[in-house]
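*Asks:* have a look at this prediction, sequence included:
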Amino acid sequence: MSGDRIESIAAALVVGGGIGGMAAAISLAARGVRVELIDLDPEWRVYGAGITITGPTLRAYRRLGLLEQIKAEGAITNRTRLFRYDGTHIADLEEPVIEAGLPATGGIMRPVLHRIMQARVRELAIPVRLGLTVTALENRAEGVDVTFSDGTSGRYDLVVGADSVYSTVREIAFPHMAPAVPTGQGCWRISIRKPPTLEAGEFYLGHANPAGITQCAPDSVYMWMLTPHEKRDAHFTDEELFQRLKELLADFGGNAGWIRDNMTRDDWINYRPLAAALQPRPWYNGRIVLLGDAVHATTPHLASGAGMAVESGIVLAEELGRAGTVAEGLHAYQERRFDRCRDVIESSVGIGRLQLEHGDPEAHKALLEGALSRLNEPF
């Protein structure tokens, strides 16, 4: 990974050690910035679902220098198979290769992806402080005074808020923004061993609850299903998650049916309601800036949340390296990212709305294909 050295920033704080935060930390450090990374989780963990890695996301990871590790520890393919929900094969879609030498698509377990990125953070000697967030941020002429949740403080030339859809940095420094908005859908996920006949990624269509399977390693997959949000007063217990997902899969054949019949209580199952938000500009306040879910939270319909976060981390460092001043760099970052993130969010939410309304499949197909084609364009 190479780029212009960032002369305007000596020290930066990245708040949030997820995908976007690590991408920003890696990108800034590679351009000569002394970066410090903090994360609220004292164990710096991530939950256990897999993640679909589209061509655009793989392209972004190649820019970070992590493509070969992802290929080695994930699963790469060049097609997606479409089935009717009962298991009847409909068609195979050949996935386009958007850059020479770049795989078309694939998947990886999210904890494995985090481990790969964490290793790169450590290779760059980026200090990481855990069990920590910020409680106060004060813009000064040449930096930001930061108060941490453990009572300590520091001054940085730049503060990057990449601390999730529930961003503390956003709450402190961006009063014109609001929390993400529920979309009315929820997403079920299960991580499980690979069905014996699975050959590529699969989508199951024609049901009120669309589903899909992504291979994440030679012997493991994750399956997702989108349903209308199930409102409850309390979270599902592990037993309830298991029984409810079995019920939701009752109509399904093919490998989705195989997962229903072979899933056990030891398999990791998760349910969460979906929410999305494209936060209004400005995305920066003085020398405080947001990226990832903190400012452009999307739903999984285009499998692009992680890709957008990585792209934003890369673009932030690129524009700061090109600009004469920090303010110019932050503005250029915002303008370069805003419309692309808006397209992803509006398209994803639109697809979800069509699913909830059992809308025209051709409209669904057109919206999906158009969005995916635009995602393949350079960022």
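*Replies:* Received the coordinates, thanks.

*Asks:* contacts, neighbours, all on C-alpha from now
*Replies:* Will do.

*Asks:* nearest residue to E311 in space, please, no chain neighbours.
*Replies:* A60 (5.9 Å; CA to CA, 6 or more residues apart in numbering).

*Asks:* would you agree the one you found falls within a helix?
*Replies:* Yes - counting by DSSP: H, G, I helix; E, B strand; the rest coil, A60 is located in a helix.

*Asks:* where exactly do the helices run in the stretch 1-150 of the chain?
*Replies:* 19-29, 55-63, 67-73, 110-123 (DSSP state H, counting those that start in this stretch).

*Asks:* hmm, I typed the wrong one, I wanted the stretch 151-300 of the chain.
*Replies:* Going by DSSP H, counting those that start in this stretch, the stretch 151-300 of the chain shows helices at 168-173, 238-248, 254-262.

*Asks:* so which strand or helix has the residue minimising distance to the centre of the chain?
*Replies:* In the chain, the centroid-proximal residue (CA atoms, centre = their mean) is A306; its distance is 2.2 Å. A306 belongs to helix 305-322 when assigned by DSSP states H and E.

*Asks:* which helices and strands sit right next to that helix?
*Replies:* In terms of contacts (3 or more CA pairs under 8 Å, 6 or more residues apart in numbering; DSSP states H and E), helix 305-322 is packed against helix 19-29, helix 55-63, helix 326-356.

*Asks:* got the angle between the second one and helix 19-29?
*Replies:* Helix 55-63 runs at 40 degrees relative to helix 19-29, counting by axes from the mean of the first three to the mean of the last three CA atoms, to 10 degrees.

*Asks:* in helix 55-63, what's buried?
*Replies:* Across helix 55-63, burial judged by 16 or more other CA atoms under 10 Å covers 55-63.

*Asks:* got those residues as a markdown table, with distance to A327 columns?
*Replies:* Converted to a markdown table, these look like this (distance: CA to CA, whole Å):
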| residue | distance to A327 |
| --- | --- |
| G55 | 32 |
| P56 | 28 |
| T57 | 28 |
| L58 | 30 |
| R59 | 28 |
| A60 | 25 |
| Y61 | 27 |
| R62 | 28 |
| R63 | 24 |
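
*Asks:* so who does the closest residue in space to A323 that isn't next to it in sequence touch?
*Replies:* Once flanking residues are discounted, A323 sits nearest to G329: 4.9 Å by CA to CA, 6+ apart. With contacts defined as CA atoms under 8 Å, 6 or more residues apart in numbering, G329 is in contact with 316, 319-323.

*Asks:* want to compare, so here's the second one:
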Amino acid sequence: MEGRAKQVVIVGGGISGMTLAVALRRQGVAAHVVEKARPEDQLGTGINLQNNALRALKQVGLLDDCLAAGFPWNSVVTRDHKGHVLDERTLPWTLEPGIPGALGIMRTTFAKILADHAEREGVDISYGTTVDKVDQHADGVDVQLSSGESLRADVLVAADGVYSPLRNLVFGTEHRPFYAGQGVWRYTVPRPETLDGFTMFRGPTGGAVGCLPLAPDTAYFFLLESSVSPIRFEEAELASALAERLAPFEAPELRDAVAKIDEGRHISFRRFDILLMPQPWHRGRVVLLGDAAHSVTPQLTSGGGMAIEGAAVLAEELGRHEAVAALSAYGKRRAERVRTIYDNSLRICELEKDPTSDGSESVKLFVESFKLLDGPY
């Protein structure tokens, strides 16, 4: 008779993979993370974690360090292009003691917290390594690594992102990420003292620039850009292209950011390639997690949160059921919630590209989505 998983190999050391590894170790399950990048290669600007993600981090025992390193916030302020306040609203969460409505944090800081906890919990981590071959058997999975090492696991987790090589290897390439018609500019800056929550600056003729605090001394501005086909920029073009797009905004915080745009602060532009894999999310003992299963547009700032929730749920189910049954239970438990957030995020993205939209449908979708996220995962 099959038993519960005792050894899990996780391919991908990002948010979902490392969160799962920590959760499993705290249940007494051995975890081995295989990550193609090296710790010093971690990139990224920042990430916003909504209250639902923070609840999941608390469940796994990761919340306190994240709160200490990031910037908690509970309100959304809307300003015009000159910086005048138009509206201020408190986040619609049912707050538990000690858990804010949301948290901004640097991705590199968050990654280090996850890796440090994983190492302290005794997770084996193979950096600079990929998977060459997978062989499934009735009682386990054999995993051949690029390093020449062979691993045996009860469960193999594909947590290696939206372009997941492991997903392609095991599930095939029928379902591929597709371009959602938008991309995002991100620009890391010293946090303006006047911005202590999530702030949106409305453009004089449409469009908007957002600001998310990431730490007491750090924030990032972001700007969505729509296009029929993907836009690409060379590294040397980023600063001037972003400055051009910020030119219509006269708010002092944005003028100061533009004035310092050549000082080497991190600027990035990333297109939105998204995917929602059909159920089931497992093939035998191989299961998809995080962006490998569901990569969403960022309108609801829930991509990372969905990955963290998924890791917490998968760990729970592996602790409750025999291995393959646990994978099925995890997929069924996540399916409807993930589908709704994926659909609503994409619909809001499409409405943002529609010049005839008056915003009413977007507001309705935001309310519906936050009501769902406020509930159990």
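*Replies:* Great, that's in hand. Since we're looking at a predicted model, the values are computed, not measured.

*Asks:* circling back to that earlier point, ok, now how distant is the residue nearest to A323 of the first structure from I6 of the first structure?
*Replies:* Here G329 of the first structure is placed at a distance of 10 Å from I6 of the first structure (CA to CA, to the nearest Å).

*Asks:* shared neighbours, those two?
*Replies:* Contacts common to G329 of the first structure and I6, judged by CA under 8 Å, 6+ apart, are 320-322.

*Asks:* just give the number of residues close to the aligned partner of T218 of the second structure in the first structure.
*Replies:* If you follow T218 of the second structure across to the first structure using TM-score structural alignment, you land on S220. Using other CA atoms under 10 Å, the number of residues around S220 of the first structure comes to 18.

*Asks:* check contacts around S220 of the first structure.
*Replies:* 191-194.

*Asks:* hang on, the earlier thing: if you skip the residues just before and after it, what's nearest to the residue nearest to the centre of the first structure?
*Replies:* In space, A306 of the first structure is closest to I19, 6.6 Å off (CA to CA, 6+ apart).

*Asks:* would you mind measuring from the counterpart of that neighbour in the second structure to G375 of the second structure?
*Replies:* Under the alignment (TM-score structural alignment), I19 of the first structure pairs with I15 in the second structure. Computed as CA to CA, the I15 of the second structure to G375 of the second structure distance reads 22 Å.

*Asks:* can you give me the buried ones in the longest strand seen in the first structure?
*Replies:* Longest strand in the first structure, counting residues (DSSP state E): strand 181-193. Neighbour counts over strand 181-193 of the first structure (16+ other CA under 10 Å) mark 183-193 as buried.

*Asks:* D219 of the first structure against K194, yeah?
*Replies:* Yes - look at D219 of the first structure against K194 with CA atoms under 8 Å: they come within range, at 5.2 Å.

*Asks:* where's G161 of the second structure relative to G305 of the second structure, distance?
*Replies:* 14 Å.

*Asks:* neighbours of the equivalent of V367 of the second structure over in the first structure, how many?
*Replies:* Using TM-score structural alignment, the equivalent of V367 of the second structure in the first structure is E369. Using other CA under 10 Å, E369 of the first structure has 13 other residues around it.

*Asks:* wait, is E369 of the first structure part of a helix?
*Replies:* Yes - per three-state DSSP, E369 of the first structure lies within a helix segment.

*Asks:* and it, how far is that from E377 of the first structure?
*Replies:* From E369 of the first structure to E377 of the first structure the distance is 13 Å (CA to CA).

*Asks:* what's the closest non-adjacent residue to the counterpart of A158 of the second structure in the first structure?
*Replies:* Using TM-score structural alignment as the criterion, A158 of the second structure maps onto G161 of the first structure. Of all residues not flanking G161 of the first structure in the chain, L290 sits nearest, at 4.6 Å (CA to CA, 6+ apart).

*Asks:* what residue of the second structure matches up with that neighbour?
*Replies:* In the second structure, L290 of the first structure lands on L288 (TM-score structural alignment).

*Asks:* from G128 of the second structure, how far out is its match?
*Replies:* L288 of the second structure is 21 Å from G128 of the second structure, by CA to CA.

*Asks:* neighbour count winner among these two?
*Replies:* When neighbours are counted by other CA under 10 Å, L288 of the second structure and G128 differ, and L288 comes out ahead with 28 against 14.

*Asks:* right, and that one touches W281 too?
*Replies:* Yes - with contact defined as CA under 8 Å, L288 of the second structure reaches W281; the gap is 5.5 Å.

*Asks:* wait, what's in contact with the residue in the first structure sticking out farthest from the centre?
*Replies:* Ranked by distance from the centre of the first structure (CA atoms, centre = their mean), the top residue is A141, with 33.2 Å. For A141 of the first structure, the contact set (CA under 8 Å, 6+ apart) is empty.

*Asks:* and if you look at the one 5 residues further on?
*Replies:* If a contact means CA under 8 Å, 6+ apart, then V146 of the first structure has 134-138, 153-156 as its contacts.

*Asks:* distance of the aligned residue in the second structure for the residue nearest to A323 of the first structure from V123 of the second structure?
*Replies:* Using TM-score structural alignment, the equivalent of G329 of the first structure in the second structure is A326. Per CA to CA, A326 of the second structure is found 21 Å from V123 of the second structure.

*Asks:* number of residues surrounding R281 of the first structure?
*Replies:* 15.
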